[in-house]
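Engineer: this is the structure alone, sequence omitted:
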């Protein structure tokens, strides 16, 4: 049994998750492990090609798709997005973060593509999700844990968003999540194509990501995992089933979420990661992104003040386009320039440009808060030394 096998089986035996699929690669060296089961009953062994809800490791993929718009000359990072998103043409900003929704001032400048890519558009949530403007995002726009069948279609979603004021002025503060969903709508409107179709054409097809989509086809449901969260009050030792294979991802959603809607295998995300490490080239040598686009994605765009104010980057991280970037080595797993993110459904994926490493861990146990679980930290440390 390999060290990665032992790592996963140790955490499965401790009851932290039913199973996991992990993949770490560096050049020609690839280690992939499928351990445990797809459900608590233990009747469906996990496979390397098992399908998982990616949740927020969808974000880097959608950011890459946005960069294809820049490369095609359709929009520039500094361009206002209002021509395609007229709902955001005259944004209002709450006077203070805890102000009621009707205590607003005009935005001092338009929201740009760069604001969306860097999560500094003014929409999103900080550590305090009880603020009125943040609570409205949860209540009306399906922000938070992914629930694809509960979110309205893009036009209705944008109409609802337009009624929610910004929490901060554009460009000022990093706020989580919502910008990726807005980015998905923007991509569709700029290209005149549904987001799933555009991603399939520009990313999934060229990269051979044959299992990546916003829902699971009937023929593949036998490879789809169940999704759990920690036990309900009164029964903390019994995980709660959130979504079975035939649940919310078994049919196309009205709103394909750029923030967390994709389903994929570990190998599919790894193919995306290898493209980033290769400066935008697919495994077959075809160009998917320009090297400069990849450089911008993998660069930290936050100021020290913005990193400190985020409340999330306590372990040496900044933010690129759609993912975090390690800017300090304050933990055993930090590697300067490491790029990637975590997903609330129990997923994590990173690339380490300095070593050429891709690391993907997919589980089906929902994260209990902003702190990564021990299995992720152990996996990151393993990948850093791979």
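Structural biologist: Nice, thanks for sending it over. None of the values given here were measured: they were computed from a predicted structure.

Engineer: can we go C-alpha only for contacts and neighbour counts from here?
Structural biologist: Will do.

Engineer: quick check: the closest residue to residue 216 other than its chain neighbours vs residue 224, distance?
Structural biologist: Spatial nearest neighbour of residue 216, excluding adjacent residues (Cα to Cα, 6 or more residues apart in numbering): residue 250 at 5.2 Å. Counting by Cα to Cα, to the nearest Å, the separation of residue 250 from residue 224 is 9 Å.

Engineer: which one's more surrounded, these two?
Structural biologist: More crowded of residue 250 and residue 224, by other Cα atoms under 10 Å: residue 224, with 27 against 18.

Engineer: alongside the first one, take a look at this:
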């Protein structure tokens, strides 16, 4: 394919037979261009790869004014696409014997010892029963620690109010208002659990706890561990918890839908005015990273290759298989149909497809989406990776039209 704007780039490796059809890629291009021209978002970067053939394309602009073209190396706030990276870091510590999946995390996180659990969800905070067991690393990785978002349920619950007041359920774009990890954990330790440990999947506070755990066990900051063990080996030079000064010109504004105008409003400014322009006090394992499409592709490719990258074994195939297979019972994911539908579940740090449908595409496919407008999936059965980065916030847990069109286009190009 040619290098002309909006430039589907030449694949890194030439193959004797194509892994994508030219007609299919052109349909995918047209679909992504139509999304931009609709005004629903100013621009996007899309990456697809299969068996070593990689295509990356930038569409539209970085701002609604149209002053800056979208570029391949544009830096995006990847939000919940942070979770698979955090899970990978945790599994590295498991492989080294520093942690065990089913051991209590109390020795490292004493704030979580001797937990109390609400007698009922909408009851007073002092009406509790003892936790039946301690919280484990597996509980954190599977989002079953007993605390998390209630989504549309019980908006007036006392527990939800205190979690928000104490900055324990982090919101965007205000990461700078969240306290440092030790203070955050102290506050968390004063709050009862909503559910018994291991009882139910609850999005997604556990991954912030996971980041603190990784830092304490490794003896370095969460970001320092990620950089040393994942980012540097994979060449993820633009992935971090904030954007360095010399790279700020590559950070576009983030936008949200404006109900009144029907258009877009600035959610977080770009460049030096962004909340991601300075290092946060709390490095969020559930959604704090920024990255580029190429960086994240390197990470996805490592998982697709069962932990191997350029001859380096970052994780064992056994660990990758565990991370990318269903870890929930039907009862544990009950009530979370908005996330899983009837075809998906959760592994260790990411969603996994357990039933093939027109929406899920392929059993065994894994990945997740970020609420600030990003999605990534890896399909081992087809040797396929698809990554779509936008700066348009999702309006709900259900995938927006651009995500659906992208996935349909990727599979239509095989």
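Structural biologist: Looks like it arrived, so ask away. This one's a predicted model, so the numbers in the text were calculated from it and none came from an experiment.

Engineer: quick check: TM-score for this pair?
Structural biologist: After superposition, the two chains reach a TM-score (TM-score structural alignment, normalised by the length of the first structure) of 0.96; 384 aligned residues with a Cα RMSD of 1.5 Å.

Engineer: overlap in contacts of residue 250 and residue 224 of the first structure?
Structural biologist: residue 216 (Cα atoms under 8 Å, 6 or more residues apart in numbering).

Engineer: helices along the first structure, start to end?
Structural biologist: Remark: helices assigned in the first structure by DSSP state H are 3-13, 59-71, 113-117, 132-141, 154-162, 178-191, 195-199, 205-207, 266-277, 291-297, 304-310, 374-384.

Engineer: between those helices, which gets nearest to residue 220 of the first structure?
Structural biologist: Of all these, helix 266-277 sits nearest to residue 220 of the first structure, with 14.8 Å by Cα to Cα.

Engineer: residue contacts, the spatially most central residue of the second structure?
Structural biologist: In the second structure, the C-alpha nearest the mean C-alpha coordinate belongs to residue 81, at 1.8 Å (Cα atoms, centre = their mean). With contact taken as Cα under 8 Å, 6+ apart, residue 81 of the second structure is in contact with 287, 368-370, 374-376.

Engineer: if we go to 6 Å?
Structural biologist: residue 370 (Cα atoms under 6 Å, 6 or more residues apart in numbering).

Engineer: that one maps to what in the first structure?
Structural biologist: Alignment note: residue 81 of the second structure maps to residue 57 in the first structure; criterion TM-score structural alignment.

Engineer: quick check: the gap between its match and residue 361 of the first structure.
Structural biologist: Using Cα to Cα, residue 57 of the first structure is found at 11 Å from residue 361 of the first structure.

Engineer: and for residue 376 of the first structure?
Structural biologist: 8 Å.

Engineer: same check, this time on residue 341 of the first structure
Structural biologist: From residue 341 of the first structure to residue 361 of the first structure the distance is 11 Å (Cα to Cα).

Engineer: who has more neighbours out of these two?
Structural biologist: Legend: neighbour count by other Cα under 10 Å for residue 341 of the first structure and residue 361, higher for residue 361 (26 against 20).

Engineer: in this structure that one contacts residue 348, no?
Structural biologist: Yes. The pair residue 361 of the first structure / residue 348 is scored as a contact, 5.3 Å apart, by Cα atoms under 6 Å.

Engineer: ok, the counterpart of residue 383 of the second structure in the first structure - how many residues close by?
Structural biologist: Counting by TM-score structural alignment, residue 383 of the second structure lines up with residue 356 in the first structure. Residues lying near residue 356 of the first structure (other Cα under 10 Å) number 15.

Engineer: re the thing from before, common neighbours of residue 341 and residue 361 of the first structure, please.
Structural biologist: residue 348.

Engineer: ok, residue 141 of the second structure - contacts?
Structural biologist: Shown in contact with residue 141 of the second structure (Cα under 6 Å, 6+ apart): 348-349.

Engineer: swap in 8 Å and give it another go.
Structural biologist: Residue 141 of the second structure touches 87, 206-207, 210, 348-349, counting by Cα under 8 Å, 6+ apart.
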